[in-house]
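Chemist: return a 3D structure for these sequence lines:
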Amino acid sequence: MRLGPEDHARVSEAIRAAEATTAGEIVPAVAQRSDAYHDAALQYAVLAMLGVLAVLAAEPWLATRLWEWVAGTWSAPPAGAPFVVALVLVTLAFLVVRYLLAWTPLRLALTPGATKTRRVRRRALALFRIGAERRTVGRTGVLIYLSLAERRAEIIADAAIHDRVAPDVWGAAMASLLADVRDGRPGDGLVAAIAQVGQVLAEHFPRQADDVNELPDRLVEP
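Modeler: Sure, this is the predicted structure:
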């Protein structure tokens, strides 16, 4: 899911229209994903290893049976045979799970929702500090951050806005944005969210006669 030139143009126009009535500055940013989540794949691989060991601990005869099947002999297996079987099986379990979770969609699907929410929030805060925080004279910057793969969004406001606007006020804008993303229309969602954020800003920070445009009116794709 990507945004094309038309979406960029529409977003820029939406920013200009929203900022025409407010002293606030709106910075929209869209990322394909906020993290690679390789640590989640590693954790699942380790769990697979532990699962194999748990099965062998509960049913130790399996190791002997596997050794006999592979060795092709009815003689008593050596004393270290169960350990060799266990080592081979845990190694295979680790490699198979790591290989399967190298496929990004599966890795994302198996990553816990709470983990994705934290990573999206962390990435949004990092971008906010770079692109909006304290970048305006009145501390009136707002970041609208959308992470497409996780289908999550964050709205983070600079100090002056945060002091006067409760975080739950952005709920409607977030809902509009995510609803359109789920329908495969992220451009429409961003335009709607920008308009709603602009309405909130216009109420608390109306545009002044000497207002200047302090941040670029464009979509950021980090």
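
Chemist: drop to CA atoms for contacts and neighbour counts, all remaining ones
Modeler: Noted.

Chemist: can you show me the strands along this protein?
Modeler: 25-31, 141-147, 152-157 (DSSP state E).

Chemist: most packed of those strands?
Modeler: strand 141-147 (a mean of 26; mean count of other Cα atoms under 10 Å).

Chemist: list the helices and strands it packs on?
Modeler: Judged by 3 or more Cα pairs under 8 Å, 6 or more residues apart in numbering; DSSP states H and E, the packing partners of strand 141-147 are strand 25-31, helix 113-131, strand 152-157.

Chemist: hang on, the earlier thing: so which of the strands of the chain is nearest residue 214?
Modeler: The closest of the strands of the chain to residue 214 is strand 25-31. By Cα to Cα, the value is 7.2 Å.

Chemist: list the contacts for the residue lying closest to residue 125 once chain neighbours are set aside?
Modeler: In this structure, residue 125 finds its nearest non-sequential neighbour in residue 156, 7.5 Å apart by Cα to Cα, 6 or more residues apart in numbering. If a contact means Cα atoms under 8 Å, 6 or more residues apart in numbering, then residue 156 has 124-125, 128, 142-144 as its contacts.

Chemist: again, only this time at 7 Å
Modeler: Counting by Cα atoms under 7 Å, 6 or more residues apart in numbering, residue 156 makes contact with 142-144.

Chemist: and residue 129, how far from residue 9?
Modeler: To residue 9, residue 129 is 25 Å away according to Cα to Cα, to the nearest Å.

Chemist: to check against the first, give me the structure of this:
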Amino acid sequence: MSFDEGARTRIAAAVTAAEATTDAEIVPIVAARSDAYHDVALHWTLIGMFLALALVAAMPAPLVALLDRLHGGWDMALPTGMLVSALIVLVAIVFLAFRLLTAPLTVRMALTPGRTKTRRVRARAVLLFRAAIEMRTASRTGVLLYLSLAERRAEIVTDAAVLARVRPEAWGHAMHALVEALRDGRAGDGMVAAIAQVGAVLAESFPHTGTDPNELPDRLIEL
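Modeler: Next comes the predicted model:
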């Protein structure tokens, strides 16, 4: 899912229109994803390794029979070193198999719990807000509308003055409009609708006075 030039133009126009009604600043940012989730792949790999060891501990006969054939098939007591080496090889095979299986991002995304995705998207939104928006306006009224496409999640992060006057639940309509459009594959329409809703909320608490300059870009920022 990506934004064409028409969508970018409509989003920029929506920001300009919304900011015409408020002294606050709205910055829309879209990211392809908020995290690579390599740690999730590692967690599943470790689980697979421990499960393999547990399976051998519960049912050692197949492995012992295989090693016995490799040792000559005389049904003798197997050397401890062979048993340990076999377990190490088994764990290594499971490790490589899981690493290969989880190499594609789509697989890692499917294995990542929803709450983990939500936390990562929120953390990335806060990081971007602090780097690009926080304290960049004289009146501390910057608002970030952040959309992470791979996770299909969005966040709104606000500067200190907005946070002091606007309750978090006030952004519900904006988030709903964005997420619903995203589910239908209309990310551009969702951003436009969400920006309009954000502007309406800001206009109530920070109405346009004509004295506050445009301090942040109106365009869509794509990461």
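
Chemist: let's have the helices and strands packed on strand 141-147 of structure 1 in a markdown table, adding distance to residue 183 of structure 1.
Modeler: Putting those into a markdown table (distance: least, Cα to Cα, whole Å) gives the following:
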| stretch | distance to residue 183 of structure 1 |
| --- | --- |
| strand 25-31 | 16 |
| helix 113-131 | 20 |
| strand 152-157 | 14 |
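
Chemist: residue 51 of structure 1 is nearest to which of those?
Modeler: Closest among these, using Cα to Cα: helix 113-131, at 22.6 Å.

Chemist: by how much does that closest one deviate from structure 2 on average?
Modeler: After superposition onto structure 2, helix 113-131 of structure 1 sits on average 1.0 Å from its aligned residues (mean Cα distance after the TM-score superposition for structure 1).

Chemist: hmm, who's touching that helix?
Modeler: 34-35, 143, 145, 147, 150, 154.

Chemist: go on, stretch 210-223 of structure 2?
Modeler: Outside stretch 210-223 of structure 2, the residues touching it (Cα under 7 Å, 6+ apart) are 8, 11-12, 15-16, 23, 25, 27-32, 137.

Chemist: ok, stretch 172-184 of structure 2 next?
Modeler: 152, 187, 189-191, 193-194, 197-198.

Chemist: list the buried residues in that stretch.
Modeler: Within stretch 172-184 of structure 2, the residues that count as buried by 16 or more other Cα atoms under 10 Å are 174-179, 181-182.

Chemist: quick check, nearest of the residues you listed to residue 71 of structure 2?
Modeler: Closest to residue 71 of structure 2, out of all of those and judged by Cα to Cα, is residue 182, at 59.8 Å.

Chemist: how close does the residue located most distally from the centre of structure 1 sit to residue 60 of structure 1?
Modeler: Most distant from the centre of structure 1: residue 75, at 55.2 Å, with distances by Cα atoms, centre = their mean. Residue 75 of structure 1 sits 18 Å away from residue 60 of structure 1, taking Cα to Cα as the criterion.

Chemist: related to what we said a few turns ago, with distance to residue 87 of structure 1 added, can I get the strands of structure 1 in CSV?
Modeler: As requested, the strands of structure 1 are exported to CSV (distance: least, Cα to Cα, whole Å):
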stretch, distance to residue 87 of structure 1
strand 25-31, 41
strand 141-147, 40
strand 152-157, 41
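
Chemist: right, so of the ones you listed, which gets closest to residue 206 of structure 1?
Modeler: Here strand 25-31 is closest among the strands of structure 1 (Cα to Cα), at 11.5 Å.
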